[in-house]
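Undergrad: The following comprises the amino acid sequence and a computationally predicted model.
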Amino acid sequence: MTLPLLSPLQGAALRDAGVPPPFAFGQADKVRFHELDVLDHVNNARYFSWFETFRIAYLRHGGLADYAETAERPVLVLKSVGVDYKAPLHLEDTYVVAGRTRAYRRTSFTMEYGVWSDGRLCATSQAIICLMEADFVTRRALPRSYIDLFQTQDGATFEG
């Protein structure tokens, strides 16, 4: 199957790529030479870049962040992230990064990600993202638009 690279994947396109529910949004790409390590598989640090690329597309697609320079622009800070590697990826493998917001709190949300190639789960990840004021000190409450998207698209729950 040929997937559109770095374009939103949803619904049937995600399922056809082997991404299971509850993931509702993803994007595909191909492994490039500069992403390989000396063992000829994707270097572990590249996954963090893939998750970031996905996260920006997810936020833009959901209308939550456009990354325009404005005084009201929310500052999203990655508080923590971890990866569990399941299977290697190699040069020119096509993969899909899918993710969702699993839970949210007053000023932060927890995302989970997966990387699939030919229906095989290659890596999983979880990240906590905080919403901050421009001073990078004061936490900012999640706007209702964030919570609505997290609940309706991803089935996220509040973690009090």
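TA: Now that the structure is in, tell me what you want to look at.
Undergrad: Going by C-alpha atoms from here, please, whenever you check contacts or count neighbours.
TA: Will do.
Undergrad: V97 contacts R120, doesn't it?
TA: No: counting by C-alpha atoms under 8 Å, V97 stays clear of R120, with 11.9 Å between them.
Undergrad: More neighbours: which of these two?
TA: A direct count of neighbours by other C-alpha atoms under 10 Å for V97 and R120 places V97 higher, at 27 against 14.
Undergrad: Use this one as the comparison:
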Amino acid sequence: MGFTTARMTLIYHTPLTREDLRAQNVPDSWPFGIADRVHYGDLDTNSHVNNAVYLKWFENIRVQYFQAWDILKFQAGEPRVVLKSLAVEYHKEMFMNEDYVVAARTASFRNTSFRQEYAVYSGDLRVTGQAVIVMLQPDAPEKMALPDALKQRFIQVDGATAG
């Protein structure tokens, strides 16, 4: 399933190309995004998207981002990534059957953690968020240094900065 614009048909739940993202008014600084549509179960008693649903959308894109960029395969023996904090800012309501794109990028990183940013676009910006994610040893609660290759990927693809 997807939705059609003047230029294209988007496929839901699949990473979009940069061209697809630009066609949906997602700025070029966002390298990764997926499309979907607001469902009835996403609504609250005011008939707009429930605030907590955006957290689910951010979690979904975070997992797809990790898998698409080969950061985490969710297999035994791999480093673990855990969510340390999450913040959300609501800009404009969303309603039933609105098509949207949720986008993700890594904005900055430190030795053992990185800060991701999220945005929801439906013609215009609706919601933004950010999360701090920590990398842990595969079988222990100790923090683990981010691999240099991952840091380089954050810099080259997402435009992330150290610090």
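TA: Yep, that arrived. Predicted, not measured: the structure shown is a model, and the values here were computed from it.
Undergrad: The corresponding residue of the second structure for A141 of the first structure sits in which helix or strand?
TA: Counting by TM-score structural alignment, A141 of the first structure lines up with A145 in the second structure. Assessed by DSSP states H and E, A145 of the second structure sits outside every helix and strand.
Undergrad: Contacts only, for A145 of the second structure.
TA: By C-alpha atoms under 8 Å, 6 or more residues apart in numbering, A145 of the second structure lies in contact with 111-113, 135.
Undergrad: ok, now how distant is the aligned partner of V26 of the second structure in the first structure from Y47 of the first structure?
TA: Counting by TM-score structural alignment, V26 of the second structure corresponds to V19 in the first structure. Separation of V19 of the first structure from Y47 of the first structure (C-alpha to C-alpha, to the nearest Å): 17 Å.
Undergrad: One more: I128 of the first structure?
TA: From I128 of the first structure to Y47 of the first structure the distance is 16 Å (C-alpha to C-alpha).
Undergrad: for Y104 of the first structure, same thing?
TA: Distance, Y104 of the first structure to Y47 of the first structure, by C-alpha to C-alpha: 23 Å.
Undergrad: quick one: which of those two has more around it?
TA: Between Y104 of the first structure and Y47, counting by other C-alpha under 10 Å, Y104 is the more crowded of the two (23 against 19).
Undergrad: And the more buried one, what's its match in the second structure?
TA: Counting by TM-score structural alignment, the partner of Y104 of the first structure is F109.
Undergrad: can I assume its match is in contact with L150?
TA: No: with contact defined as C-alpha under 8 Å, F109 of the second structure does not reach L150; the gap is 9.9 Å.
Undergrad: Tell me the spacing between the nearest residue to Q153 of the first structure once chain neighbours are set aside and L9 of the first structure.
TA: Computed as C-alpha to C-alpha, 6 or more residues apart in numbering, the closest residue to Q153 of the first structure that is not its neighbour in sequence is A24, at 6.7 Å. A24 of the first structure sits 8 Å away from L9 of the first structure, going by C-alpha to C-alpha.
Undergrad: One more: V19 of the first structure?
TA: For V19 of the first structure, the distance to L9 of the first structure - C-alpha to C-alpha - is 10 Å.
Undergrad: Determine the longest strand present in the first structure.
TA: Scanning the first structure for the longest strand, with DSSP state E as the assignment, gives strand 120-132.
Undergrad: can you pull the buried residues of it?
TA: 121-132 (16 or more other C-alpha atoms under 10 Å).
Undergrad: Which of those sits closest to L89 of the first structure?
TA: Nearest to L89 of the first structure, judged by C-alpha to C-alpha, of these is C122 at 7.4 Å.
Undergrad: Just to confirm, what residue in the second structure is aligned with that closest one?
TA: Aligned counterpart of C122 of the first structure in the second structure: R126 (TM-score structural alignment).
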